[in-house]
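>>> Model the following, please.
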Amino acid sequence: MSVSLPDGSRISRNDLPRPNEKRWTASKKAIVARAVHYSLIDASEAIQWYDLSMSELMSWIARDSDHGIEALKSTRIQYFRKNSS
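Sure thing, here's the model as predicted:
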């Protein structure tokens, strides 16, 4: 099963990071955020598989939706928090 993203690309479960991922790059966060946002997986699955809190997952989805992958980089979090208001 795969889902289409607004840019025309597709993601499937095979694109998801390994369960219990410990090193989170912006691209891995974006794949998980988009998988939940576009209903490839449920939020509860992502939280369990990746040991995330609901607020952490929701922040990834919001930042990715509002600003794209750049907002998921740990070096850019403060910038996007300040400029989201």
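>>> Please count neighbours and contacts with C-alpha atoms only from this point.
Noted.
>>> Show me the helices in the protein, by range?
26-37, 43-50, 54-67, 77-82 (DSSP state H).
>>> list the contacts for L57?
A33, A43, I47 (C-alpha atoms under 8 Å, 6 or more residues apart in numbering).
>>> A71 - how many residues pack around it?
22 (other C-alpha atoms under 10 Å).
>>> measure I11 to R81 for me?
27 Å (C-alpha to C-alpha, to the nearest Å).
>>> Following up with a second sequence; could you model it the same way so I can compare the two?
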Amino acid sequence: MFLKKSSGPRTAVLQDGTIISLADLPVSVTRWVASRKALVVAAVEHGLLTRDEAIARYGLSIEEFESWVQSFDRHGMDALKITQLQRFSNHR
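Reported below is the predicted structural model:
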């Protein structure tokens, strides 16, 4: 078995005790639901991916990814739900 050397951590422990790795991240072509957005944000915050790697991997704009980070930081995973987007965007 060949393991690619990584400059960052191989796993991260989230606040709820969940352990994530790069293998847990969604595939690059995916339907974005709140839990997948939160997973990518957490991976970046814990150093599994850089912001630029996440943007390139998932074909996101800088603004889109930053809006995920801000929404998640301010209001949690519920703010990443598309049905809640308007509700939480008014409470900056």
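>>> I11 and R81 of the first structure: which has the busier surroundings?
Set side by side, I11 of the first structure and R81 show more neighbours around I11, with 18 against 11, by other C-alpha under 10 Å.
>>> Trace R18 of the first structure over to the second structure, please.
By TM-score structural alignment, R18 of the first structure lines up with V27 in the second structure.
>>> count of neighbours near that match?
11.
>>> now E64 of the second structure
Other residues lying near E64 of the second structure total 10 when counted by other C-alpha under 10 Å.
>>> Same question for the one 10 residues further on.
Applying the criterion other C-alpha under 10 Å, we find 13 residues in the vicinity of R74 of the second structure.
>>> likewise D7 of the first structure?
6.
>>> Quick check, central residue of the first structure?
In the first structure, the residue lying closest to the centroid (C-alpha atoms, centre = their mean) is A33, at 2.2 Å.
>>> quick revisit: want to try CSV for the helices of the first structure, with distance to S2 of the first structure as columns?
Formatted as CSV, those follow (distance: least, C-alpha to C-alpha, whole Å):
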stretch, distance to S2 of the first structure
helix 26-37, 9
helix 43-50, 16
helix 54-67, 18
helix 77-82, 29
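>>> Ranking these by mean neighbour count, which comes first?
Ranked by mean neighbour count under mean count of other C-alpha atoms under 10 Å, these are led by helix 26-37, which reaches a mean of 21.
>>> No further queries at this time; thank you.
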